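A.B. asks: the amino acid sequence is not available; the structure is as follows:
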């Protein structure tokens, strides 16, 4: 169900239910935003309850589906591993997550409640191949990829990756888990001459061949090491895309996370790093947004157009109220491409809305509550006329 439908039921102020992990800060931030708007407290429906078949909602509720991450028991049920730092199991996680989301949607529909994220959107957002293909089909600029869209190649291991790199003349690529998030299982791979391959990644391998996510980015300098990692990741499904050279800020690679709420780009943060992965939990740091705007203008680009690219990306997922868009500025700051679109890309504590966005003074969660309230008012105005 679309956000506009799900957020406008009844004449009273919306009542929120949040499918999430009750102890998680994401849930706490959203609960704070609901209270700040003067609304009834949000009702939390634990992921463990949903996975146990206990999804239930009231007719007047607007249901927010939040991340199931950062809970060891939920991860065990979805991924099938006891250690939440393990990389393996993302295909199983995806299948379990899709089933759970569809159950939430059915339970909400049966009760006459609405959801703020459509199951079909979430299915695409959590498959990088499907997401990339949907963006490309809509004319959103994305890095070239041989693994999405018509004629997409299947990747069964390192030999396929090497063949695709050669065949598509891509000496530098990102190899990503199809269903990964937060840079889990991502390798920045480049060839450095005949028979020379190196990769930068947060994946580490123990003596038994198991893969773990690390908070330390590391480098592998032999084809044997890189190939072994890719072969171990491949059973969960892989996506490959050209590694675009990024712009830099103060000598560090830079990109942006732009949050789009209700079709409008409301928040943006610059992420900088000395490695190809700019994720803040991997040692990335927030950069200066004013400097980015100035650099874009000096290069003859348009900051408004950069935000419009993000809004066009979000429009590819019309049943979802809020997404986080990873915007890749090419070297020189004049052009932009979309690297990924994240269903749960709104965790940016302390960040307030962009000037002119309608979300000034609000964090990402407050902006989402405000968007639901706005749609409720618009619905009332239409039905009253």
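C.D. replies: Alright, I've got the coordinates. Bear in mind the structure is a predicted one, so any value in this text is a computation, not a measurement.

A.B. asks: CA atoms for contacts and neighbours, from now on please.
C.D. replies: Fine.

A.B. asks: so residue 216 touches residue 282, yeah?
C.D. replies: Yes. Counting by CA atoms under 8 Å, residue 216 does reach residue 282; the two are 6.3 Å apart.

A.B. asks: pick out whichever of these two has more residues nearby.
C.D. replies: residue 282 (18 against 13; other CA atoms under 10 Å).

A.B. asks: my guess is that one contacts residue 213. True?
C.D. replies: No. Because the distance of 10.3 Å does not satisfy CA under 8 Å, residue 282 is recorded as not touching residue 213.

A.B. asks: name the residues contacting each of the two.
C.D. replies: residue 202 (CA atoms under 8 Å, 6 or more residues apart in numbering).

A.B. asks: could you report the neighbour count for residue 151?
C.D. replies: Using other CA under 10 Å: residue 151 sits among 8 other residues.

A.B. asks: one more: residue 285?
C.D. replies: Count around residue 285 with other CA under 10 Å applied: 18.

A.B. asks: and for the one 4 residues further on?
C.D. replies: The number of residues packed around residue 289, counting by other CA under 10 Å, is 14.

A.B. asks: please name the nearest non-neighbouring residue to it.
C.D. replies: residue 270 (6.0 Å; CA to CA, 6 or more residues apart in numbering).

A.B. asks: now do residue 293
C.D. replies: Among residues not flanking residue 293 along the chain, residue 303 sits closest, at 6.2 Å (CA to CA, 6+ apart).

A.B. asks: any idea how far the one you found lies from residue 339?
C.D. replies: Computed as CA to CA, to the nearest Å, the residue 303 to residue 339 distance reads 17 Å.

A.B. asks: got it, and residue 128?
C.D. replies: 10 Å.

A.B. asks: who's more crowded, those two?
C.D. replies: Remark: of residue 128 and residue 339, residue 128 carries more neighbours, 27 against 21, as counted by other CA under 10 Å.

A.B. asks: another structure for you, compare them:
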């Protein structure tokens, strides 16, 4: 998983923008994701990066109105005014913010790429490649489905193992044994050889028209059919 300065029992809570600004000044943390502790579908997530001269930029689904109100938007917004970024962070921080290092990801056709892998009853059943021009690849925020066969070929060409990538997702799902279906966000490092787990989503199965992985337990079945088939039968 990406390193996080806010995780663990000894980590202090992030109280607002000054705390996040301090984190951004630490080695290896000039680019981070700040995620609400309770949320879904990238609502309130900020991809924050700093540059020379103290400049800062945030990409997020949060829309900040002139009155200071915040709205979740289906259009990504990019902020370069530090006061605006601070206002968003200060508004979200009281509900809890998780901060993690922004890992450089692999690309496909010049676009940032990652994968959503659905795990049902402990087995990886479905996978979709998500690509975007920016850091947030969520399909409902303008991301596009990529080429899974090309990903599998890239992993093999890099000396990696597609099966091992799926096993990473299955091990992540096993941390939540009471949840029969999860959607794992699998982050491929540049070069397609190594992978990290970005998130494990309780509601990660909304992938219309996506058939199960060939040779897997849900081959030819959508995500919902796979879950029904995995239910215990008398």
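C.D. replies: Yep, it's here. Values in this document were obtained by computation on a predicted structure and should not be read as measured data.

A.B. asks: quick one on the thing from earlier: overlap of the contact sets of residue 216 and residue 282 of structure 1?
C.D. replies: The contact sets of residue 216 of structure 1 and residue 282 overlap at residue 202 (CA under 8 Å, 6+ apart).

A.B. asks: the equivalent of residue 144 of structure 1 over in structure 2: how many residues sit nearby?
C.D. replies: Applying TM-score structural alignment, one finds that residue 144 of structure 1 aligns to residue 3 in structure 2. Applying the criterion other CA under 10 Å, we find 14 residues in the vicinity of residue 3 of structure 2.

A.B. asks: residue 256 of structure 1 contacts residue 328, correct?
C.D. replies: Yes. Here residue 256 of structure 1 reaches residue 328: they are 6.6 Å apart, a contact under CA under 8 Å.

A.B. asks: average distance between the lengthiest helix in structure 2 and structure 1?
C.D. replies: Ranked by residue count under DSSP state H, the longest helix found in structure 2 is helix 162-174. Here the mean offset of helix 162-174 of structure 2 against structure 1 after fitting is 0.3 Å, by mean CA distance after the TM-score superposition for structure 1.

A.B. asks: so that helix matches what in structure 1?
C.D. replies: So helix 162-174 of structure 2 sits over residues 303-315 in structure 1, by TM-score structural alignment.

A.B. asks: list the buried residues of the matching stretch.
C.D. replies: Of the residues in stretch 303-315 of structure 1, 303, 306-307, 309-315 count as buried by neighbour count, 16 or more other CA atoms under 10 Å.

A.B. asks: ok, how many other residues are close to residue 26 of structure 2?
C.D. replies: That count, for residue 26 of structure 2 with other CA under 10 Å as the rule, works out to 10.

A.B. asks: which residues are in contact with the residue nearest to residue 293 of structure 1?
C.D. replies: 293, 296-297.

A.B. asks: what of residue 207 of structure 2?
C.D. replies: Contact analysis of residue 207 of structure 2 by CA under 8 Å, 6+ apart lists residue 223.

A.B. asks: same deal with residue 122 of structure 2?
C.D. replies: Residue 122 of structure 2 is in contact with 170, 173-174, 180-181, counting by CA under 8 Å, 6+ apart.

A.B. asks: mind telling me the two of the residues you listed farthest from one another?
C.D. replies: 170 and 180 (11.4 Å; CA to CA).

A.B. asks: who touches both of the two?
C.D. replies: Contact with both residue 170 of structure 2 and residue 180 is made by residues 119, 122, according to CA under 8 Å, 6+ apart.

A.B. asks: what is the neighbour count of residue 259 of structure 1?
C.D. replies: Neighbour count of residue 259 of structure 1, defined by other CA under 10 Å: 31.

A.B. asks: and if you look at residue 145 of structure 2?
C.D. replies: 17.

A.B. asks: that one and residue 132 touch, don't they?
C.D. replies: No. Shown here, residue 145 of structure 2 and residue 132 do not form a contact pair, counting by CA under 8 Å, at 9.0 Å.

A.B. asks: what ranges do the helices span in structure 2?
C.D. replies: For structure 2, the helices defined by DSSP H cover 17-24, 82-92, 148-157, 162-174, 223-230.

A.B. asks: now distance to residue 35 of structure 2 too, for those, in a markdown table please.
C.D. replies: Formatted as a markdown table, the helices of structure 2 follow (distance: least, CA to CA, whole Å):
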| stretch | distance to residue 35 of structure 2 |
| --- | --- |
| helix 17-24 | 12 |
| helix 82-92 | 9 |
| helix 148-157 | 27 |
| helix 162-174 | 19 |
| helix 223-230 | 26 |
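
A.B. asks: quick one, what contacts residue 279 of structure 1?
C.D. replies: Residue 279 of structure 1 is in contact with 182-183, 271, counting by CA under 8 Å, 6+ apart.

A.B. asks: likewise residue 48 of structure 2?
C.D. replies: Contacts of residue 48 of structure 2 were listed using CA under 8 Å, 6+ apart, and they are 31-34, 56-59.

A.B. asks: one more pass at 10 Å, please.
C.D. replies: 20-21, 24, 29-34, 56-60, 78-80, 85, 101-102, 135 (CA atoms under 10 Å, 6 or more residues apart in numbering).

A.B. asks: re earlier: and the contacts of residue 303 of structure 1, which of them are buried?
C.D. replies: Neighbour-count burial (16+ other CA under 10 Å) applied to the contacts of residue 303 of structure 1 gives 293, 296.

A.B. asks: so can I have a markdown table of the contacts of residue 303 of structure 1 showing distance to residue 152 of structure 1?
C.D. replies: Shown next, in a markdown table, are the contacts of residue 303 of structure 1 (distance: CA to CA, whole Å):
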| residue | distance to residue 152 of structure 1 |
| --- | --- |
| 293 | 36 |
| 296 | 34 |
| 297 | 37 |
